[in-house]
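In: Predicted coordinates and the sequence they were generated for:
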Amino acid sequence: MHASATLSPAHLPAIEPVSIPVRELLPWAVFGSILLLLAIYFVGVEEGAAAIFNTMYVHEFVHDGRHLLGFPCH
């Protein structure tokens, strides 16, 4: 490659940010919020009287995550 054929930073096209309309972003924000709330429920609440599942499988599966996030469980 010749030295004259290389591109210098002055010859590169400018990169401009693309705006995302709120109506396109909102469904993803709602979906992400629902997933976050489900994760917080299963890690932080799924045990005892408020449990959806009567077994301890969910509790044992997320047990270390509970302690890592600061939720007490025993």
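Out: Now that the structure is in, tell me what you want to look at. Numbers count the residues shown, from 1 in each chain.
In: contacts, neighbours, all on C-alpha from now
Out: OK.
In: For residue 74, grab the count of nearby residues.
Out: 3 (other CA atoms under 10 Å).
In: Check the gap between it and residue 43 for me.
Out: 14 Å (CA to CA, to the nearest Å).
In: here comes the other one, which I'd like you to weigh against the first:
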Amino acid sequence: MTTSDTRRSAAPAIDFTATKAALWLSLTAFFALLVLYFVGVDQGATSVFGDNMYIHEFVHDARHLLGFPCH
């Protein structure tokens, strides 16, 4: 059985313009630094988000796994 219709999957081309690449890089760097702050720097007492220890306790095991001291 032969058909003259050949199915082609037309995947859209990925746009790698410099502006879009710079935007993605900036957003990725911002979120990476934000995660680094919450895991490595936020100590509860020196937190910029108040006087609570919720963030510190939530990422406590990740701090030790990554080698950040907190005791």
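Out: Structure's in. What do you need? This is a predicted model, so every value here is computed, not measured.
In: Just give the TM-score of the two.
Out: After superposition, the two chains reach a TM-score (TM-score structural alignment, normalised by the length of the second structure) of 0.71; 58 aligned residues with a CA RMSD of 1.9 Å.
In: in what helix or strand does the equivalent of residue 38 of the first structure over in the second structure lie?
Out: Residue 38 of the first structure maps onto residue 34 in the second structure when the alignment is built from TM-score structural alignment. In the assignment (DSSP states H and E), residue 34 of the second structure maps to helix 18-36.
In: so how much does that helix differ from the first structure once superposed?
Out: With both structures laid over each other, helix 18-36 of the second structure and its partner residues in the first structure are 0.7 Å apart on average (mean CA distance after the TM-score superposition for the first structure).
In: Against which helices or strands is that helix packed?
Out: When contacts are defined as 3 or more CA pairs under 8 Å, 6 or more residues apart in numbering; DSSP states H and E, helix 18-36 of the second structure sits against none of the other helices and strands.
In: How about residues contacting that helix?
Out: In this structure, no residues lie in contact with helix 18-36 of the second structure by CA atoms under 8 Å, 6 or more residues apart in numbering.
In: Where in the first structure does the helix or strand just after it align, residue-wise?
Out: Counting by DSSP H and E, the next helix or strand C-terminal to helix 18-36 of the second structure is helix 54-58. Under TM-score structural alignment, helix 54-58 of the second structure corresponds to residues 57-61 of the first structure.
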